[in-house]
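# Okay, structure incoming, though there's no sequence with it:
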């Protein structure tokens, strides 16, 4: 049994036309809690449940918390999620909808995370939102599914926040004999901790997050993500908030699926026919999802950015 579902793999005519290349979409926005996070978090929660843990404690700006709450409900284990003050009401409501307790603490995710660690007792499992080998192992299942489908692609495009999705995707590529396929790692301006770390040659910490893509809001990527930029072909690309928001709006029209700007960042590379993708014949885009955004919020951001 797994807590995630196998998600559709689509060949997108609208995005293939926009890019001038074949575009495949791994539709993890269709996971029951709304994002790819349930793959790794579900796997980690199952492992901890098997070890007799009595409660899950996590920190999150939104999607990871929703996934932990979903997993806890499925496994009949209580959940406490600590979120920073920047977390929107919708995300908090979705966490509570799964039956979890929500604690609001601190201005940033880092402060919420430190407080969550303090709350975890000996019978509790602390579920990190992105920095845990259990998560990466679970996230790798999305590449397993693409490989099982026999799909051919020569690049993977994905969004980077803390780096858990990238770490999982690269683990999946390697375990399916696809370790030479490059990853195009996309961030928004104001949340580009990986791109700035690569440029600096060391893992840096941003002074703060200024992007509307708050799901990408880790001031520092996990060490594994930075290390992978040195051992795997990874290319960092940064897009504007406006490009991410516009891509999310366009994607609703093209595929009738609502995603957060954190996911729209990756889609923006395709919609703007980015030079970085022109050397490839077939591009796999991880549509990572995100449950914290509404149509109204997207439209409000769009109006403010015009």
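All right, it came through fine. Predicted model, so just to flag it, every value in this text is computed and none were measured.

# C-alpha from now on. contacts and neighbour counts both.
Fine.

# can you tell me which residues contact residue 193?
Contacts here follow C-alpha atoms under 8 Å, 6 or more residues apart in numbering; on that basis residue 193 touches 161, 204, 205, 206, 218, 219, 220, 221.

# Apply 10 Å and report the result again.
160-163, 187, 199, 203-207, 209, 216-222, 226 (C-alpha atoms under 10 Å, 6 or more residues apart in numbering).

# want to compare, so here's the second one:
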């Protein structure tokens, strides 16, 4: 591949930049903010900047590449595009096709979050659900495009798509000239290939680091083995980067340009989603929070000015509820207090009164009467509670309950 191929992608990104800027001037695509987070900066001992593509049109960066690619297709006279997507690329293609006045058919995995399916339909695309993963949906979509005589728009293994995503790199360098690290979520590799092609051309000393989920490590394994590795199964809350196999184009670009690629698990991603919501006041989906997850989990050593790309914010609200609850539990802000109490009137109320006096908010109460090891005149009670913010609040609560004659413990998350 070499420098010439990277240069080709960079030059194509310059054409994409003209197109995207024109769309931005018409309000069709946003120039997303690059903001510094004091909270995250203090956690990583560096200047943490977040490129908030979660605030982009359609809720993710994908509209950039989709707009540039679909525009070029439409200009060639094609009237129908087909694609496969886990959700965000689908919305980008559907949105771009509507703007260009052409038809879009999108194949999505069966378990795609409802919000991504519904929004893709709202943009006017025909949605077909097929397969349990992006890879299965992709194979079906490519066959469908051939049968329909439509143009297939690949989600990441396409030079126009990559160039469109690369416009993020231009904006980062323009907004923050002194960049030391850029940390980017990786699924199929289109986003990081575009950003790295631009950033490394303009600022060769910048270190570009990819982040994947442990439940979908296709790029991670491929780059370490020196060949494209197809993984059999993906399992992660970061559905936007749940790809079994990266593309040959993106593999070449990532092999040439990336300084490192690391893995994060779903619990680390959940913590990052909570942190972004509380400190930055914006919602990130699982894939969108991956770069921040890597930073706060210490998966990469950074210094100076560090840009984490928050790639999208399209998360189903029921999933968001589960993720936030899990993250609060991991941080011991929500805990389960469990103990045996006499099974008679008034006892539960007295325990609840003690908790209330300590500023504990009871979220749920669970009774266990069917365990044969529990004496018939006792009941196991578990309280799901929100602890007050004071340090060692849990220890204070348990001591007070024991002083009152109730033997409770806090369960580990």
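Yep, it's here. These numbers were taken from a predicted model, which means no experiment stands behind them.

# surely residue 362 of the second structure meets residue 383?
Yes - Residue 362 of the second structure lies in contact with residue 383 (C-alpha atoms under 10 Å); the separation is 6.7 Å.

# re the thing from before, helices - which of the contacts of residue 193 of the first structure land there?
If you go by DSSP state H, these have 199, 226 in helices.

# List only buried entries from the contacts of residue 193 of the first structure.
For the contacts of residue 193 of the first structure, a burial check counting by 16 or more other C-alpha atoms under 10 Å picks out 160-163, 187, 203-204, 206, 209, 216-222, 226.

# from memory residue 285 of the second structure sits against residue 315, does it?
Yes - using C-alpha under 10 Å, residue 285 of the second structure and residue 315 qualify as a contacting pair, with a distance of 4.8 Å.

# Could you pull out the residues contacting both of these two?
59, 237, 238, 239, 240.

# Show me which pair in the residues you listed is furthest apart.
Farthest pair in these (C-alpha to C-alpha) is 59 and 237. Separation: 17.0 Å.

# out of these two, which sits in the busier spot?
When neighbours are counted by other C-alpha atoms under 10 Å, residue 59 of the second structure and residue 237 differ, and residue 59 comes out ahead with 24 against 21.

# What lines up with the more buried one in the first structure?
Alignment note (TM-score structural alignment): residue 59 of the second structure maps to residue 34 of the first structure.

# ok so, going back, now for residue 362 and residue 383 of the second structure: what residues contact both?
336, 352, 355.

# just checking, what residue in the first structure corresponds to the last one?
For residue 355 of the second structure, no equivalent position in the first structure is identified, counting by TM-score structural alignment.

# Look up how far residue 130 of the second structure lies from residue 355 of the second structure.
50 Å (C-alpha to C-alpha, to the nearest Å).

# what's the burial count for the aligned partner of residue 183 of the first structure in the second structure?
For residue 183 of the first structure, the aligned position in the second structure is residue 208, judged by TM-score structural alignment. By the criterion of other C-alpha under 10 Å, residue 208 of the second structure has 26 neighbours.

# Enumerate every residue touching residue 208 of the second structure.
Neighbouring residues of residue 208 of the second structure by C-alpha under 10 Å, 6+ apart: 180-184, 192-193, 195-197, 199-200, 254, 257-261, 306-307.

# So how do I select the buried members of those residues in ChimeraX?
To isolate the buried ones among the contacts of residue 208 of the second structure in ChimeraX, judged by 16+ other C-alpha under 10 Å, type:
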select :180,181,182,183,184,192,193,195,196,197,199,200,254,257,258,260,261,306,307
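
# In the second structure, which residue is most central in space?
Geometric centre of the second structure, nearest residue: residue 287, 1.7 Å, by C-alpha atoms, centre = their mean.

# Look up the closest residue to that one, ignoring the ones flanking it.
residue 238 (4.4 Å; C-alpha to C-alpha, 6 or more residues apart in numbering).

# What lines up with that neighbour in the first structure?
Under TM-score structural alignment, residue 238 of the second structure pairs with residue 213 in the first structure.

# Give me the distance between the nearest residue to residue 342 of the second structure once chain neighbours are set aside and residue 395 of the second structure.
Counting by C-alpha to C-alpha, 6+ apart, residue 378 is the residue found nearest to residue 342 of the second structure once chain neighbours are left out, at 4.4 Å. Going from residue 378 of the second structure to residue 395 of the second structure by C-alpha to C-alpha gives 24 Å.

# next one: residue 152 of the second structure
Taking C-alpha to C-alpha, one finds residue 152 of the second structure at 59 Å from residue 395 of the second structure.

# Look at these two and report which has more neighbours.
Set residue 152 of the second structure next to residue 395 and count neighbours by other C-alpha under 10 Å: residue 152 wins out with 23 against 11.

# thinking that one is in contact with residue 139, fair?
No - assessed by C-alpha under 10 Å, residue 152 of the second structure is found out of contact with residue 139, at 11.1 Å.

# shared neighbours, those two?
residue 84.

# Aligned counterpart of residue 188 of the second structure in the first structure, please.
Under the alignment (TM-score structural alignment), residue 188 of the second structure maps onto residue 162 of the first structure.

# Check the gap between that match and residue 185 of the first structure for me.
Distance from residue 162 of the first structure to residue 185 of the first structure, by C-alpha to C-alpha: 12 Å.

# Give the residues shared as contacts by the two.
Shared contacts of residue 162 of the first structure and residue 185, counting by C-alpha under 10 Å, 6+ apart, come down to residue 194.

# can you give me the strands in the stretch 301-413 of the second structure?
Ranges of strands within the stretch 301-413 of the second structure are 305-310, 334-342, 361-368, 378-386, 408-410, based on DSSP state E, counting those that start in this stretch.
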